[in-house]
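[1] Just a sequence and a predicted model for now, questions to come.
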Amino acid sequence: MADLYHPETRAIQLVDVLGALGHPVRMEIIRALADGEERFCGEILPAEPKSSLTHHWRALREAGVIHQRRAGRKFYITLRRADLDTRFPGLLDLTFAEPTGFDKPDSK
């Protein structure tokens, strides 16, 4: 089997990370990985179809957001928190923060 592509830390681009994080399922994935623990792919979002998740894993991995490790027939995933914090300090903290509403400007 071919090795999985993971960009080097210095090659991770903000536009790629934001693109990968721009999908609700992928946001669920990284929130599930926020504690820093390695997880088996099948335990993160068990209700999602495997074929759909394979697409999301690849998008996140190739953007530099996650690291995937193959162990036999299983894949394990971790969030590349240190790499992302090095490249874009505070980005993940903002991503994990609870969304706040925007005040509507007064209409005049």
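    Looks like it came in fine.

[2] From now on I want contacts and neighbour counts done on CA atoms only, so please keep to that.
    OK.

[3] Select the longest helix from this protein.
    Longest helix in the chain by number of residues (criterion: DSSP state H): helix 50-63.

[4] what about that helix, distance to the chain center?
    9 Å (CA atoms, centre = their mean, to the nearest Å).

[5] which helices and strands sit right next to that helix?
    helix 14-21, helix 24-32, strand 66-71 (3 or more CA pairs under 8 Å, 6 or more residues apart in numbering; DSSP states H and E).

[6] Pasting the second one now:
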Amino acid sequence: MVAMQALPHPERDEIRIEAVLHALADPVRLRIVRELALRPDGVSCGLMDLGISASTLTHHVRTLREAGVVFVTPRGTSRISSLRREDLDALYPGLLNGVLAAPR
């Protein structure tokens, strides 16, 4: 069995507010972030019931990862996504809390 390769993520000091806000502006990505906020240990995105195709989900998770909103970590044959809450709270205090508290 071949191990999954780690994906590139921006370092904390490379995360830019413009990219974060762009990533959070999409309703599907916002649903993903809200789901991940409920799962601090992360989750395989395939286990989230979002009603979208696997390829669409992959696209949205990649956008969130590249913006620095989520970590995606290989674990066995799965990729576990988790919210980069500590990094985002340090860089942009209150942003995630405000986004998560906003009416749906």
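    Looks like it came in fine. As the structure is a prediction and not an experimental result, all values here were calculated from the model.

[7] Show me what the one helix or strand residue 93 of structure 1 maps to is packed against.
    For residue 93 of structure 1, the element it lies in under DSSP states H and E is helix 91-96. Where contact means 3+ CA pairs under 8 Å, 6+ apart, helix 91-96 of structure 1 is packed against helix 81-87.

[8] Please name the nearest non-neighbouring residue to residue 78 of structure 1.
    In this structure, residue 78 of structure 1 finds its nearest non-sequential neighbour in residue 38, 4.8 Å apart by CA to CA, 6 or more residues apart in numbering.

[9] Who are the contact partners of the counterpart of the one you found in structure 2?
    Matched by TM-score structural alignment, residue 38 of structure 1 corresponds to residue 42 in structure 2. Residue 42 of structure 2 is in contact with 36, 80, 81, 82, 83, counting by CA atoms under 8 Å, 6 or more residues apart in numbering.

[10] nearest to residue 12 of structure 2, of those?
    Closest to residue 12 of structure 2 out of these is residue 83 (13.0 Å), distances taken as CA to CA.
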